[in-house]
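> this one's sequence-less:
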């Protein structure tokens, strides 16, 4: 549980960072929905759905990490989390953005870990976090390009890799899904094209999301038809990058697409007996 004297760091789509005292956040009953976090930020912050990209308490353990920020159009930046302590009420610009871009993904990281970044075209870039690929930068810097994007392509996921036995979960807009062993993607250098990791069954389909894939976890998927479903991660087949993705989450109406994918449960389950695997190409 957070201590009332600790700070809560909040980052918005506009690339701005704000801190709030935990003690200043109104208490609420367990059954209450509470108030939107954006309502506690300065009036200059638009009260729009999805404005807050990430928020977390600045504990001593958290402050030992770096913060990696990634924009929708692929700009990436690494900053020590200690830079965000004791901000003024007006906040600060954590990442300068080009017109038409927005801050989309936030993750913690330490040197010598890895990042996996996915594009809507189904490509995946995996690279080590070090001073060559991703040097520490000042708070006002824009950051370099994480990988090259094709026309109308955008970033759809960013995952911190701490264990090379990990998988990532990839889902297309039309509802096709697979778990991909991260070692099936070659370790490259930031700024490249990455590797095609998802083969689409439908020409009009595109990757909607890539998230972490913990054993025993559960995801919540919502669609453009206002439907939602909870799906165990282990029920989705594990496949290599060259295997056509045939598994579909269910029947989709004409024009219905996946809108959001959220990891909602992190059950620690060492048993892998329910996994469906197809790693023959690796």
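All right, it came through fine. Every value quoted in this text rests on a predicted model; they were computed, and no experiment measured them. Numbering: from 1, shown residues only.

> from here on, just use CA atoms for contacts and neighbour counts.
Will do.

> burial count for the residue lying closest to residue 241 once chain neighbours are set aside?
Counting by Cα to Cα, 6 or more residues apart in numbering, residue 241 lies nearest to residue 197, which is 4.4 Å off, once chain neighbours are set aside. Counted with other Cα atoms under 10 Å, residues neighbouring residue 197 total 24.

> ok, the one 10 residues further on next?
Residue 207: 28 surrounding residues under other Cα under 10 Å.

> from what I can see it touches residue 172, true?
Yes: using Cα atoms under 8 Å, residue 207 makes contact with residue 172 at a distance of 4.1 Å.

> in the stretch 151-282 of the chain, which spans are helices?
For the stretch 151-282 of the chain, applying DSSP state H, counting those that start in this stretch gives no helices.

> quick one, strands of it?
Along the stretch 151-282 of the chain, counting by DSSP state E, counting those that start in this stretch, strands occupy 155-161, 167-172, 177-181, 195-196, 207-212, 217-223, 228-232, 238-239, 258-266, 277-278.

> between those strands, which one is nearest to residue 136?
Of all the strands of the stretch 151-282 of the chain, strand 155-161 sits nearest to residue 136, with 16.6 Å by Cα to Cα.

> what sits up against the closest one?
With Cα atoms under 8 Å, 6 or more residues apart in numbering as the test, strand 155-161 has contacts from 70-74, 105-109, 113-120, 168, 207-212.

> which ones among these are found in strands?
70-71, 105-109, 114-119, 168, 207-212 (DSSP state E).

> before we move on, the earlier item: isn't the residue nearest to residue 241 right up against residue 125?
No: counting by Cα under 8 Å, residue 197 sits too far from residue 125 to count as a contact (9.3 Å).

> run a quick neighbour tally on the residue lying closest to residue 198 once chain neighbours are set aside.
Nearest non-adjacent residue to residue 198, counting by Cα to Cα, 6+ apart: residue 122, 4.8 Å away. Residue 122 has 26 neighbours, counted by other Cα under 10 Å.

> swap in the one 10 residues further on?
In terms of burial, residue 132 registers 10 neighbours under the definition other Cα under 10 Å.

> also residue 16?
There are 18 residues near residue 16, going by other Cα under 10 Å.

> next one for the comparison:
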């Protein structure tokens, strides 16, 4: 038997490796090596390790991996420029950024070629027209006292452009021959065909990607060589992995091990079981128990052959499930429809569509601010005040039967995010390439981020915006190109921007955005609305006044302006507490400082001008004020 080494890890010296293996063999740390030879030549590396009889090569190789640099781990920082900003990216995103860069480069190249061809065909077209009217052209040249007069006469009589007229004046006499005319006609036909092809490539992204693939295949054919490294998927310690094969918790062999059958030396009750397997389990084919196992973490481990090793009860401390979670509730397979409810106190829970739409369902004092139709196996996106985005796995959201009041959203996120504040939660739209996320900070900076940046969230989350001067995220919303973005401050100033590439160019996650609105002292942003030009927005004041404004009545502004004062207060102490979209028959929930709750149909607020102070929508006590306004609740479909 022999082990033959034909390649080495990055930056590993062959001579040092051979010396290390020889030292281990001589010192007795590695047994079973009979001979060690270096047979490397100009064709490649070849180190031969001859083994003694009865030596297991797999065990020896495992020991060599552990004791020598034959196997080596090293970190790689994938740092690349994206939109002019240096960013660290995972391998997949790095490749995607490269493809996006190649697509952009190809687009610019085709645009340049199209511009060159259009300029050339413009001149050729002028020459051909001059040849068609050669007698009149010669007559103008004979009669003109100078070139400027001839040029002006060409433009007046034949409608030539400046460039065409100059080209005709500079045309040599050989252009008048029949052969030159044929060459010009052939060139005109070729340019016309080329322009049509370039316009097709620039107007149809599928055709552009086909051209990109063809170019990449050509590069591969010219410069490609055999791959020397392999990318393999190896589960690492501490990472989550699926337990395979699936474990049926109702039919597990629970025979206790001899060690588990012995009584504890410190226990006085020798009849108490020291292993959970010694106690009969209730058979339940479908329990709501996760099949995800964190290696080296849980007290119970699932082996690769499907068997389960249970730890003694005395060892199960922080890893045990809450008592409520141990109810025998049937598991929900992936694809099962559910409704996710988000509450005003920051909690979240899930329930079945039947429970959600039940006529006899009783509601407590909680305010449901948002509902989402989803399914088991899906996830939602959570944006936090620090500007980070995380995945909220729907299956991790507690069922209403187990946690009637739900759990805090942050409790379902990684530990690093559990002290943060949730700004928004949403499901990603299907047309990610056409949607943008609007991010608005407390200090008035705004950013238009492609929604595709949220498509690949990791467990550690990703930062969606770079803050300046101790800023924080305040509001988020989705917007299409051309949508109207409306901002409001507590003093009643309102600013309207249009979501387009001129005013708000799309930027990457590392960008800080632009100043959308100047925030004055003793005021703050209170709302962000995304609407059409004819849609209304709702303004609510702290003293219980409200009115609606049509978006088109708000002046369209440039980023960084002050905005327009659009609310006349009844008293000097009143302020705006919220701005939100106001579609017909929407219901808005109001909460006061005295913890009273009111519902407002947006149709009850008058549609008024900027000089109008609004109408009182709720009667408040002397010291009571509107504290919060919650957006319309989205109803789930049955």
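Good, I have the coordinates. The model shown is predicted, which means the values in this text are computed figures rather than measured ones.

> circling back: now restrict the contacts of strand 155-161 of the first structure to buried residues only.
70-74, 105-109, 114-120, 168, 207-212 (16 or more other Cα atoms under 10 Å).

> ok, back up a step: hey, what's in contact with both of residue 197 and residue 125 of the first structure?
Common neighbours of residue 197 of the first structure and residue 125, counting by Cα under 8 Å, 6+ apart, are residue 185.

> circling back to that earlier point, how about the residue nearest to residue 241 of the first structure, what's its partner in the second structure?
In the second structure, the residue paired with residue 197 of the first structure according to TM-score structural alignment is residue 566.

> residue 99 of the first structure: neighbouring residues, count only.
Residue 99 of the first structure: 6 surrounding residues under other Cα under 10 Å.

> kindly report the same for the one 4 residues further on.
For residue 103 of the first structure, the number of neighbouring residues by other Cα under 10 Å comes to 26.

> wait, isn't it in contact with residue 68?
No: using Cα under 8 Å, residue 103 of the first structure is not in contact with residue 68; the gap is 10.8 Å.

> count of neighbours near the counterpart of residue 522 of the second structure in the first structure?
In the first structure, residue 522 of the second structure lines up with residue 152, judged by TM-score structural alignment. Applying other Cα under 10 Å, we find 8 residues neighbouring residue 152 of the first structure.

> residue 188 of the first structure now?
Per other Cα under 10 Å, the neighbour tally for residue 188 of the first structure reads 15.

> residue in the second structure paired with it?
So, by TM-score structural alignment, residue 188 of the first structure is matched to residue 557.

> residues contacting its match?
Here residue 557 of the second structure is in contact with 495, 496, 497, 563 (criterion: Cα under 8 Å, 6+ apart).

> so the residue sitting nearest the centre point of the second structure versus residue 382 of the second structure, what's the distance?
Nearest to the geometric centre of the second structure sits residue 454, at 0.9 Å (Cα atoms, centre = their mean). Distance of residue 454 of the second structure to residue 382 of the second structure, given as Cα to Cα, to the nearest Å: 10 Å.

> check the contact lists of these two and give me the overlap.
The contact lists of residue 454 of the second structure and residue 382 share residue 389, where a contact means Cα under 8 Å, 6+ apart.

> aligned to residue 415 of the second structure, what sits in the first structure?
Checking TM-score structural alignment: residue 415 of the second structure goes with residue 43.

> name the SS class of its match, please.
coil (DSSP: H, G, I helix; E, B strand; the rest coil).

> give me the neighbour count for it.
So residue 43 of the first structure, with other Cα under 10 Å, has 10 neighbours.

> check which helix or strand residue 181 of the second structure maps to.
Of the helices and strands defined by DSSP states H and E, residue 181 of the second structure is found in helix 178-203.

> mind listing what's buried in that helix?
With burial defined by 16+ other Cα under 10 Å, the residues of helix 178-203 of the second structure counted as buried are 181, 184, 185, 187, 188, 191, 194, 195, 198, 201, 202.

> how about stretch 79-87 of the first structure?
Result for stretch 79-87 of the first structure [16+ other Cα under 10 Å]: buried residues 79, 80, 81, 84.

> what lines up with the last one in the second structure?
This points to residue 84 of the first structure. Aligning on TM-score structural alignment places residue 84 of the first structure opposite residue 454 in the second structure.

> what sits against that match?
The contact partners of residue 454 of the second structure, taken as Cα under 8 Å, 6+ apart, are 381, 389, 428.

> 7 Å instead?
Listed by Cα atoms under 7 Å, 6 or more residues apart in numbering, the contact set of residue 454 of the second structure is empty.

> next one: it from residue 428 of the second structure, what distance?
Distance from residue 454 of the second structure to residue 428 of the second structure, by Cα to Cα: 8 Å.

> check the gap between the residue lying closest to residue 182 of the first structure once chain neighbours are set aside and residue 121 of the first structure for me.
What sits nearest to residue 182 of the first structure in space, not counting adjacent residues and going by Cα to Cα, 6+ apart, is residue 167, at 5.2 Å. Using Cα to Cα, one gets 19 Å for the distance from residue 167 of the first structure to residue 121 of the first structure.

> what range does stretch 3-17 of the second structure cover in the first structure?
Under TM-score structural alignment, there's no match for stretch 3-17 of the second structure.

> show the end-to-end separation of that stretch, please.
Length of stretch 3-17 of the second structure, first residue to last, Cα to Cα: 14 Å.

> likewise stretch 373-389 of the second structure?
Terminal residues of stretch 373-389 of the second structure lie 20 Å apart, using Cα to Cα.

> let's have the strands of the stretch 151-282 of the first structure in JSON lines, adding distance to residue 249 of the first structure.
Putting the strands of the stretch 151-282 of the first structure into JSON lines (distance: least, Cα to Cα, whole Å) gives the following:
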{"stretch": "strand 155-161", "distance to residue 249 of the first structure": "19"}
{"stretch": "strand 167-172", "distance to residue 249 of the first structure": "9"}
{"stretch": "strand 177-181", "distance to residue 249 of the first structure": "7"}
{"stretch": "strand 195-196", "distance to residue 249 of the first structure": "22"}
{"stretch": "strand 207-212", "distance to residue 249 of the first structure": "13"}
{"stretch": "strand 217-223", "distance to residue 249 of the first structure": "10"}
{"stretch": "strand 228-232", "distance to residue 249 of the first structure": "8"}
{"stretch": "strand 238-239", "distance to residue 249 of the first structure": "14"}
{"stretch": "strand 258-266", "distance to residue 249 of the first structure": "10"}
{"stretch": "strand 277-278", "distance to residue 249 of the first structure": "16"}
